[in-house]
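*Asks:* pasting the structure only:
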């Protein structure tokens, strides 16, 4: 890390400003992340930028979180491919079609499925998007709207449930930072759930949009008109990120609905059994699916492992994009962007305004940096003692930080949530982010009002 980051000041924001301008002008995210990262390395390390860029990329790739991401998402791709090859997805489509005969009921089923798969947002997005896309296609639902429903249900429900990977992670941060005693992190987290306003509001807005209470407007309206009037469901460029754009599998005759529900149910239960460990969950589910499908004769061992490999290959492009986003977030940390933002925001933090300021400042920071859980690791150890120091409620402060992470992720072009929801739904991630953004700001508006009210209570 450069020694003179304190001298950068506002200049630390230049790579992020360039990235956002590049994305809005060119609609190209992959190239924008690469160029903005290089700008950050040149700014921080001058002529030695290439060496440090190489070291940072190696560090990102060898980081335990990145390896976890590759294993979990890669094998989730395998599970999805196996369910498709085993006929489970087709059987699920028939099963839902008998119960959801209209466009609106199909979208409500999509939302409901997202709510009940609350263990992990990756599992949620990849499962719901993959399974519901063929069904929503029959009702001419734009892939942008499907991606919005998937994305705006996944993280919000996970951050509100105390037996999710999000809850376990945030609870561990609370214990590591000293905010909660050892073994008390989850109890502390549960007391912050009522104040996670954005999670509640985002989760509520989705069915209101489906039912027409909240109208379809902005870029989403144009996407829906394109889908319904022209029959073009996915925006241009979606095939690059669509995890279903690769190899197609022949579906067996008379597919069984149990070949869908049993692997998904086993994945959820095994994840919970191994202390909410998704990595153990996906590995065990691959083994379980082998034992479930092979005796039925719907595929042989060779076909099984071909499907496993095909599923991993389908996830490569989204994972490459996530790695580039992590690299960009890393160089932003190295130049001190987040520290600069927090230090600047501290000057306006009163007990009454603290929750609102935390939500807005950290949400915008997450939008710019795409840190994902990395923002929580940095902000939670700061937010709790800061709340105590100024006389604010620390539970509300943590709720504001959690809300900021979800909101910023929702409106970010290159957050892991945006990328994986786009990949599963078969929607170009730029178009997904642009169409979801107005609803993200709508949720943020009501969230800000909530934190303002609570701050003055």
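*Replies:* Nice, thanks for sending it over. Predicted, not measured: the structure shown is a model, and the values here were computed from it.

*Asks:* switch to C-alpha atoms for all contacts and neighbour counts from now on
*Replies:* Fine.

*Asks:* Pull the contacting residues for residue 339.
*Replies:* Taking Cα atoms under 8 Å, 6 or more residues apart in numbering, we find residue 339 in contact with residue 333.

*Asks:* what about it, distance to residue 365?
*Replies:* Separation of residue 339 from residue 365 (Cα to Cα, to the nearest Å): 10 Å.

*Asks:* Repeat that for residue 298.
*Replies:* On the measure of Cα to Cα, residue 298 and residue 365 end up 49 Å apart.

*Asks:* next one: residue 127
*Replies:* Using Cα to Cα, residue 127 is found at 29 Å from residue 365.

*Asks:* same question, residue 193
*Replies:* Counting by Cα to Cα, the gap from residue 193 to residue 365 is 22 Å.

*Asks:* again, but for residue 187
*Replies:* Distance, residue 187 to residue 365, by Cα to Cα: 28 Å.

*Asks:* again, but for residue 221
*Replies:* Counting by Cα to Cα - residue 221 and residue 365 are separated by 28 Å.

*Asks:* Of these two, give the one with the bigger neighbour count.
*Replies:* Using other Cα atoms under 10 Å as the criterion, residue 221 and residue 365 rank with residue 365 on top: 23 against 16.

*Asks:* what helix or strand is the more buried one on?
*Replies:* In the assignment (DSSP states H and E), residue 365 maps to helix 354-369.

*Asks:* Identify each buried residue in the next helix or strand after that helix, please.
*Replies:* For helix 354-369, the following helix or strand on the C-terminal side (DSSP H and E) is helix 373-390. Neighbour counts using 16 or more other Cα atoms under 10 Å place 373-377, 379-381, 383-387 of helix 373-390 among the buried residues.

*Asks:* Distance to residue 302 added to those residues, as CSV?
*Replies:* Output for the buried residues of helix 373-390, formatted as CSV (distance: Cα to Cα, whole Å):
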residue, distance to residue 302
373, 38
374, 39
375, 43
376, 43
377, 43
379, 48
380, 47
381, 49
383, 52
384, 53
385, 56
386, 57
387, 58
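
*Asks:* and of those, the nearest to residue 135?
*Replies:* Distance to residue 135, by Cα to Cα, is smallest for residue 373 among the buried residues of helix 373-390, at 31.9 Å.

*Asks:* what's the closest residue to the closest one other than its chain neighbours in contact with, if anything?
*Replies:* Spatial nearest neighbour of residue 373, excluding adjacent residues (Cα to Cα, 6 or more residues apart in numbering): residue 405 at 7.6 Å. Applying Cα under 8 Å, 6+ apart, we find residue 405 in contact with 362-363, 366, 372-373, 375-376.

*Asks:* sec struct for residue 405, please.
*Replies:* Under DSSP: H, G, I helix; E, B strand; the rest coil, residue 405 falls in the helix class.

*Asks:* how close does it sit to residue 272?
*Replies:* 24 Å.

*Asks:* okay but residue 153 is in contact with residue 113, surely?
*Replies:* No: counting by Cα atoms under 8 Å, residue 153 sits too far from residue 113 to count as a contact (9.3 Å).

*Asks:* Not counting its own residues, what contacts stretch 65-73?
*Replies:* Here stretch 65-73 makes contact (Cα under 8 Å, 6+ apart) with 60-61, 122, 278-279, 282, 312, 315, 319, 323.

*Asks:* another one to put next to it:
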């Protein structure tokens, strides 16, 4: 029999007949799967070799390679609060300093760590130094004599071996296209490097018991999965898709434009934007035959890049605490550093190019999108296949179909009311407290959806079945997310970021420093799967280095030079996080849009790399011409 797809509207394509096989009995399997299987055997064999080599290397590093300990110093503006105690502000919250010792007596200072054998005696320590700067040159918030308060933490690395866990994770992901085993293999390799041979009790359980893992479990498994399950059972998502199709969407282009516009509107960035946009737009995009590779790229590239540009969110408050440089007047106070963040936004060339690139893709202009996305677009438009053959999307069948109970009538308000409640709580709590309460937002939306379904007559049993389907639909992605958190923690412990910054950061002339910082942060974020974690590693090292290079080099406009270096760290971290297969936003983009994780990574990497290369040229030209 023959069926035709509905016309794609503004895609300007005619209905394409799709011939289905007649059910006339057993059919011999075609030769293609056998060929595919033969091609897969070498990659799986190579993956096994890579894993065994990584395990052996991990044991070698533990037994033969001594860690190199490095001082990690972060200088804060410390003040006396109303109680007369020393305090500092971090991420908008006032925190006590505690006991302070002179810097010269600390066992965590660089000189003491250089002579250290074994583990450092402390994990962190507050120290005080008296500088020779005058009051006018000091930060204005410390003592008039130039007293500086810093938090010292020991950082270690194993040289080039520090990149091993991240390399194993990425390599196995590319070879097997199966992120779960790849991440688990990376965790085991990192644990062996650290000498933690009891993998479950010494590595997995502490990581899974952390706040980050608990947040993944609560938000992305229970609340998000429950909400998506309720929407699937009530038909709310399908009702929204039909409403958007009738009123706004006229084909693939307008469906993608809706996704792009929602990504811009949800400028909170990160996982919040990814989850909201992906969940909302997927039913509409699926109906209009938008490939999952296209949609996941749009969702991912209008998350963190938007947050870096429309920074009316938690980013400036978090970042400002990491960029204080003693003696730099325009970074003196918290307000100065937040203002510096916004002044540097015009130099966020990568973020601006990523946003522009997804807008062009939404208009079906694919010259800069790469061959992978063009092939995916062609496949979806001509065959209706939203995924490539033989892939394993992170979303499951439980969320792909609508299972509305007999007699229940879906209404589009069952989608809009919880959605508006979700956005309202997230934005409202950000305005009120300076940090969006995402768990509250999703909890309120889930509760509103469930109560509405019960009020309209759905049985409790049917509702619970829907919640169960939702949990099953996201359980794999949630496990992958929790393992990604563990891999990121292991990579930081073995010193991937510290090694990269130390190896490359201090050997660069002024004209090349911005691109060097971009490359360093791209690799760190790609290796650890986190932009905010990269900020914490790179900014305290990069900003003083940029100021030192500006003073020693032929830089006529130091503030402009610092803004450019700041933007390269910010944007390089966003790029690495966005493209990393172990990043939460990458995984969630694939999960909420129904895309295979590695297909999303491979197709996104091409346009993102092009944008990063153009941004690098723009940063270099700006330094040469104007700084």
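*Replies:* Alright, I've got the coordinates. Please read these numbers as outputs of a predicted model, since none were measured by experiment.

*Asks:* ok, average deviation of the helix ranked longest in structure 1 from structure 2?
*Replies:* In terms of residue count, the longest helix belonging to structure 1 (DSSP state H) is helix 429-455. Helix 429-455 of structure 1: mean distance to aligned residues in structure 2 after superposition is 1.1 Å, counting by mean Cα distance after the TM-score superposition for structure 1.

*Asks:* Quick one: the helices in the stretch 351-500 of structure 2, in order.
*Replies:* In the stretch 351-500 of structure 2, the helices defined using DSSP state H, counting those that start in this stretch lie at 371-383, 397-400, 413-433, 438-455, 460-493, 496-504.

*Asks:* Give me the angle between the last one and helix 460-493.
*Replies:* Pointing back at helix 496-504 of structure 2 there. Interaxial angle, helix 496-504 of structure 2 versus helix 460-493 (axes from the mean of the first three to the mean of the last three Cα atoms, to 10 degrees): 30 degrees.

*Asks:* Spatially, what comes nearest to residue 343 of structure 2 if we skip its sequence neighbours?
*Replies:* residue 563 (7.6 Å).

*Asks:* from what I can see residue 83 of structure 1 touches residue 260, true?
*Replies:* Yes: Residue 83 of structure 1 lies in contact with residue 260 (Cα under 8 Å); the separation is 6.1 Å.

*Asks:* What span of structure 2 is stretch 419-434 of structure 1 aligned with?
*Replies:* With TM-score structural alignment applied, stretch 419-434 of structure 1 matches the range 587-602 in structure 2.

*Asks:* And that stretch, end to end?
*Replies:* Stretch 587-602 of structure 2 has an end-to-end distance of 13 Å (Cα to Cα).

*Asks:* picking up where we left off before, nearest to residue 588 of structure 2, out of the helices of the stretch 351-500 of structure 2?
*Replies:* For the helices of the stretch 351-500 of structure 2, proximity to residue 588 of structure 2 was assessed by Cα to Cα; helix 460-493 is nearest, at 7.5 Å.

*Asks:* what inclination does that closest one have with respect to helix 438-455?
*Replies:* Interaxial angle of helix 460-493 of structure 2 relative to helix 438-455 (the same axes, to 10 degrees): 170 degrees.

*Asks:* check the fit of helix 460-493 of structure 2 onto structure 1 and give the mean distance.
*Replies:* Helix 460-493 of structure 2: mean distance to aligned residues in structure 1 after superposition is 2.7 Å, counting by mean Cα distance after the TM-score superposition for structure 1.

*Asks:* So for that helix, what gets flagged as buried?
*Replies:* 462-493.

*Asks:* So what does residue 272 of structure 1 match up with in structure 2?
*Replies:* Checking TM-score structural alignment: residue 272 of structure 1 goes with residue 427.

*Asks:* Could you do residue 454 of structure 1 as well?
*Replies:* Match for residue 454 of structure 1 (TM-score structural alignment): residue 622.

*Asks:* What count of nearby residues applies to that match?
*Replies:* When neighbours are defined as other Cα under 10 Å, residue 622 of structure 2 has 16 of them.

*Asks:* next one: residue 138 of structure 1
*Replies:* Residues near residue 138 of structure 1, counting by other Cα under 10 Å, number 12.

*Asks:* aligned partner of it in structure 2?
*Replies:* Per TM-score structural alignment, residue 138 of structure 1 is aligned with residue 287.

*Asks:* Now do the contacts for the residue nearest to that match when sequence neighbours are not counted.
*Replies:* Spatially, and ignoring its direct neighbours in sequence, residue 287 of structure 2 is nearest to residue 241 (7.8 Å; Cα to Cα, 6+ apart). By Cα under 8 Å, 6+ apart, the contact set of residue 241 of structure 2 is 281, 283-284, 287.

*Asks:* tell me which of the residues you listed are still there in structure 1?
*Replies:* Retained in structure 1 (both residues aligned by TM-score structural alignment, their matches' Cα atoms under 8 Å) from the contacts of residue 241 of structure 2: 281, 283-284.

*Asks:* Most neighbours among those, which one is it?
*Replies:* When these are compared by neighbour count (other Cα under 10 Å), residue 284 ends up highest, at 27 neighbours.

*Asks:* just the angle between the helix or strand residue 585 of structure 2 falls within and helix 460-493, please?
*Replies:* In this assignment (DSSP H and E), residue 585 of structure 2 forms part of helix 584-593. Angle, helix 584-593 of structure 2 to helix 460-493, by the same axes, to 10 degrees: 150 degrees.

*Asks:* Quick one: average offset of helix 584-593 of structure 2 versus structure 1, please.
*Replies:* On superposition with structure 1, the mean distance recorded for helix 584-593 of structure 2 (mean Cα distance after the TM-score superposition for structure 1) is 0.7 Å.

*Asks:* gap between that helix and the chain center?
*Replies:* 9 Å (Cα atoms, centre = their mean, to the nearest Å).

*Asks:* Does anything pack onto it? Which helices or strands?
*Replies:* Here helix 584-593 of structure 2 touches helix 270-287, helix 292-301, helix 460-493, helix 558-579, helix 597-626, going by 3 or more Cα pairs under 8 Å, 6 or more residues apart in numbering; DSSP states H and E.

*Asks:* now these as CSV including distance to residue 212 of structure 2?
*Replies:* As requested, these are exported to CSV (distance: least, Cα to Cα, whole Å):
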stretch, distance to residue 212 of structure 2
helix 270-287, 13
helix 292-301, 21
helix 460-493, 7
helix 558-579, 16
helix 597-626, 21
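
*Asks:* among those, which is nearest residue 432 of structure 2?
*Replies:* Nearest to residue 432 of structure 2, of these and by Cα to Cα, is helix 270-287 at 17.7 Å.

*Asks:* list the helices and strands that closest one packs on?
*Replies:* Under the contact criterion of 3+ Cα pairs under 8 Å, 6+ apart, helix 270-287 of structure 2 touches helix 236-247, helix 252-265, helix 292-301, helix 584-593.
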